[in-house]
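Novice: Fold the following and give me the result.
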Amino acid sequence: MPRVYAKIKASLKIPKIIHLVGTNGKGTTGRFLASALYSLGFSTGHYTSPHILTFNERIWFNGENVSDTRLNEAHQKLLSLLDHQDADSLSYFEYTTLLAVFLYQECDYIVLEAGLGGEHDATAVFENILTLVTPVGFDHEAFLGSDILSIATTKLNAMQKKVILSKQPHKEVMQIAKKIAQEKNIRVADYSELLEAQDKEKIEKIARYHKLAYYLKENLMLSVAALKSLGISYEAEDFKHAKLFGRLSQLETNILIDVGHNTLAARSIYESLKENKYILVYNSFKDKNYSEILTVLQPIIEHVEIIAVEDERIEESTKLKKAIEDLQIKHTSFQGIDADKNYLVFGSFSVVETFLKVHGG
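Specialist: This is a model prediction of the structure:
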């Protein structure tokens, strides 16, 4: 990505970039911020990943997902800048990142969400005006390391110029951020340092309007802190269309869906739903700590219904069933929704995608 970008950089116009890194909450934080910027009159792009149903979800532009027509036009124009060897050398995510930035050239702001990494992520090659750090926890350990020090260092090495951190589940994250900031002469702030009483009142109003779970309100607070850092005034109404689908979303009166897939997400879900019990529609990738995730969710699980997902990364059913049985949780195969029961669909983007396709016929 750095090599290919260096070749075509002179041909691209790069707007002001706000870079998001972290483990959880990048998508909702980014959409809160991008929607508010657009509502305030700024032409804004939000690059997020992965998608649930269609690729276009990854490239949001001025209030809606990019159209197939614009996407195809940009695809052809971008390919004309790349020689065949360079185009073939880019990964799916790298090419998609370049495509999004190419589409966003006339924007005032790009809210650019990192993939699973930080300093080596495709999104890190672009110069940015602000880095936002969402909660950092355990995920993708095979790539990022098996301890918070390694994971946070990899993610936080992407920091540039100015940084705002959200509330962190591990105190080491802020310590590492301050260390890197001192070495690179970067300004670091905790999001709470930027929020005044009037901001908190607006945040509560927005949270009530969208019926936000606590962890989603934390993401909203980070996005508001970003506006404050940029010196942009706002009103609660500027967040009216800001909620991102698939993040503890109420699909029907008895169905909640969430694309979370790690322990940190499970803890946030538990804190938000701990007053009730749910049938958990679930499956997991092989590289996820599903035993720990199920342990966290166990107090709110009535029983588990395993949904069949067609993906080579999905864990073998016998291993998943054994983990569920070891926790003494009852399980069956997912067959459909009972209107008299409450359901939580959780486990990954693929689980939610499969459920939406099955449930929608």
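Novice: switch to C-alpha atoms for all contacts and neighbour counts from now on
Specialist: Will do.
Novice: Which stretches in the stretch 201-350 of the chain count as helices?
Specialist: 214-229, 263-273, 290-297, 317-326, 349-359 (DSSP state H, counting those that start in this stretch).
Novice: And those: which comes nearest Asp338?
Specialist: helix 349-359 (11.6 Å; Cα to Cα).
Novice: For the closest one, which helices and strands make contact with it?
Specialist: strand 343-346 (3 or more Cα pairs under 8 Å, 6 or more residues apart in numbering; DSSP states H and E).
Novice: and with 10 Å instead?
Specialist: Here helix 349-359 touches strand 255-258, strand 278-282, strand 343-346, going by 3 or more Cα pairs under 10 Å, 6 or more residues apart in numbering; DSSP states H and E.
Novice: Can you tell me which of these is packed in deepest?
Specialist: Sort these by mean neighbour count, taking mean count of other Cα atoms under 10 Å, and strand 343-346 sits at the top with a mean of 26.
Novice: which residues sit against that one?
Specialist: Defining contact as Cα atoms under 10 Å, 6 or more residues apart in numbering, one finds that strand 343-346 is touched by 246-261, 265-266, 269, 273, 277-284, 300-305, 307, 337, 351-352, 355-356.
Novice: in stretch 162-177, what counts as buried?
Specialist: 162-168, 173-174, 176-177 (16 or more other Cα atoms under 10 Å).
Novice: run this one through as well so I can compare:
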Amino acid sequence: MTYSAATAYLYGLQKHGIKLGLENMRALMERLGHPERRVRSLHIGGTNGKGSTAAMTAAILQAAGYRVGLYTSPHLVDFRERIRINQVMIPEQRVAELTGRLQAVLASDLVPTFFELTTAMAFLYFAEAAVDVAVLEVGLGGRFDATNVVEPLACAVTTIALDHQDYLGNTERSIGFEKAGIIKPGVPVVLGRIAGEALAVIREIARERAAPVMALERDFSLDRAGPGQFSYQGRTRAVRNLSCALAGRHQLDNAACAVALIEAAEGKGLAVSDDAVRRGLASVLWEGRLECVEQDPAVFLDGAHNPAAAQVLAAYLGDWLASRPGARLILVWGMMRDKDHRGFIEPLLPLVSEVVLTRADMARSATVQDLREAIGGRIPRCHDSPAAAEALALAKTRAARPDLICVAGSLMLVGEVKALIRGCGLSPLRG
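Specialist: Below is the predicted model of the structure:
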């Protein structure tokens, strides 16, 4: 099987949609000889911040000398971004080979989704490459997510906010219940900045499962010392003078969760020095999250796609604009049709001078008219552009050198823009 044939087969599984449940994964793992049991793992869920936290955790472990598998989703440009070892993407020939082997164990009684088969591929690849530890990002929810067949050393839930309500429920408590499904009996769980009913239900489940809890601002904390600078205080370790390479005040919370997750796992065989923590956080890369890809005018790409993430994005952009008097914000905005368009744009409205409405090349994308209705005339300079390339080009014609262009609202849109900037092709399925 060739790589192109393998990815065509994998993308063809999109027709099965999203099916939450573990029956397929358990059957797959059984037929594959349980590769998920042959690798130590750390499991990270949450509404926002789980991918960044996974990337930081992997970077710290790699700096400590471990051979680290990292499984994340979605990819931005290349399918192989999802499965990496020490930041190197899985080779094309291995994707082809593993796809063939996965096909061979399927039968009429086992019809996996794209995400299930991709997750199985990651487990096989990491087990056969003998990684020291795999860092796994939850795809959707937690309780019935395909990654939730592992027994990790420790797990984390970064944040809880309304998103994917069609699958996870319409309240923060119901979403917290689903996210808490990754908590295993006796396995430590790290909690980020979570409050209210979401926190209450997570604590209930952790107590029922005798899972030790490490919560931000109760069991570990950070002392901010400037942009990207902080110190960490946990139960058993304190690390001073840390620098996080990822932009945004919210990333310091994610960094603290990554350090706490490693601290929680250290009693189970992982050993990480303070120097490795410093080097990992200072060198971490995570594309498409407040990523500056051009200057004069600055172009930022951010995959924020729900109201909570939009508030975080607005805080960062507000600080950026305040530090550059006279600079304007031009937003290139596209979203999926099942997202909260009005809730997303509200915190950004006071900052945006002009907006270019566009859509990713996906059936799920909202139309520019959907987005225009969400704005309701509150941004007078509102332009329509049918595709990412034209939208970015139009934004650049409207921007002066000191201005800021921000592409946001969808990781799918961000992926298309990254592909344009790289001048390369784009994998057709990114969800």
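Novice: quick one: which of the buried residues of stretch 162-177 of the first structure is nearest to Ile151 of the first structure?
Specialist: Val173 (9.3 Å).
Novice: just checking, what residue in the second structure corresponds to that closest one?
Specialist: The alignment partner of Val173 of the first structure in the second structure, by TM-score structural alignment, is Ala198.
Novice: Give me the mean distance between the strand or helix carrying its match and the first structure.
Specialist: Using DSSP states H and E, Ala198 of the second structure sits in helix 196-208. Compared with the first structure after fitting, helix 196-208 of the second structure has a mean deviation of 1.5 Å; criterion: mean Cα distance after the TM-score superposition for the first structure.
Novice: packing partners for the next helix or strand after that helix?
Specialist: Remark: after helix 196-208 of the second structure, the chain's next helix or strand is strand 213-215, criterion DSSP H and E. Strand 213-215 of the second structure is packed against strand 154-157, strand 189-191, helix 196-208, helix 250-265, with contacts defined by 3+ Cα pairs under 10 Å, 6+ apart.
Novice: what's the neighbour count on the alignment partner in the second structure of Tyr92 of the first structure?
Specialist: Counting by TM-score structural alignment, Tyr92 of the first structure lines up with Phe114 in the second structure. Close neighbours of Phe114 of the second structure, defined as other Cα atoms under 10 Å, add up to 21.
Novice: Quick check: Phe114 of the second structure touching Tyr11?
Specialist: Yes: at 6.7 Å, Phe114 of the second structure counts as touching Tyr11 under the criterion of Cα atoms under 10 Å.
Novice: and the match of Val173 of the first structure, what is it in contact with?
Specialist: 159-161, 171-180.
Novice: ok, so of these, who is nearest Glu373 of the second structure?
Specialist: Ala161 (23.7 Å).
Novice: Please identify which of the contacts of Ala198 of the second structure is nearest to Arg82 of the second structure.
Specialist: Of the contacts of Ala198 of the second structure, the one sitting nearest to Arg82 of the second structure (Cα to Cα) turns out to be Lys179, at 20.7 Å.
Novice: Aligned counterpart of that closest one in the first structure, please.
Specialist: Going residue by residue (TM-score structural alignment), Lys179 of the second structure aligns to Lys155.
Novice: now do Ala96 of the second structure
Specialist: Ala96 of the second structure maps onto Asn72 in the first structure, by TM-score structural alignment.
Novice: what's the answer for Gly33 of the second structure, then?
Specialist: In the first structure, Gly33 of the second structure lands on Ala10 (TM-score structural alignment).
Novice: what about that match, how many neighbours?
Specialist: 9.
Novice: Now for the residue most central in space within the second structure: which residues touch it?
Specialist: Residue closest to the average C-alpha location in the second structure (Cα atoms, centre = their mean): Gly51, at 3.0 Å. Gly51 of the second structure makes contact with 44-45, 57, 71-74, 136-139, 158, 254, 286, 289 under the criterion Cα under 10 Å, 6+ apart.
Novice: from those, which ones fall inside strands?
Specialist: 44-45, 71, 136-137 (DSSP state E).
Novice: Where does Arg143 of the second structure fall, secondary structure wise?
Specialist: Going by DSSP H and E, Arg143 of the second structure is not in any helix or strand.
Novice: was I right about it contacting Ile182?
Specialist: Yes: here Arg143 of the second structure reaches Ile182: they are 5.7 Å apart, a contact under Cα under 10 Å.
Novice: Looking at those two, which one has more neighbours?
Specialist: Looking at Arg143 of the second structure and Ile182 with other Cα under 10 Å, you find the greater number of neighbours at Ile182, namely 29 against 21.
Novice: The more buried one and Val189 touch, don't they?
Specialist: Yes: the pair Ile182 of the second structure / Val189 is scored as a contact, 9.1 Å apart, by Cα under 10 Å.
Novice: Check the contact lists of these two and give me the overlap.
Specialist: 43-44, 154-157.
Novice: Highest neighbour count among those residues?
Specialist: Ile44 (33 neighbours).
Novice: Report the separation between Arg208 of the first structure and Tyr214 of the first structure.
Specialist: 11 Å (Cα to Cα, to the nearest Å).
Novice: so how far does stretch 163-174 of the second structure reach from one end to the other?
Specialist: Across stretch 163-174 of the second structure, first to last residue, Cα to Cα, it's 11 Å.
Novice: Show me the contact partners of that stretch.
Specialist: 18-20, 47-48, 140-143, 160-162, 175-180, 194-202, 305-308, 338-340.
Novice: Buried residues in it, which are they?
Specialist: 163-164, 168-169, 172-174.
Novice: farthest pair in these?
Specialist: Once Cα to Cα is applied, those give His164 and Arg173 as the farthest pair, at 13.6 Å.
Novice: tell me the strands in the stretch 1-150 of the second structure, going along the chain?
Specialist: Applying DSSP state E, counting those that start in this stretch to the stretch 1-150 of the second structure gives strands spanning 41-45, 68-71, 83-85, 88-89, 133-137.
Novice: mind putting those strands in TSV, distance to Glu217 of the second structure included?
Specialist: Output for those, formatted as TSV (distance: least, Cα to Cα, whole Å):
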stretch	distance to Glu217 of the second structure
strand 41-45	19
strand 68-71	27
strand 83-85	32
strand 88-89	35
strand 133-137	23
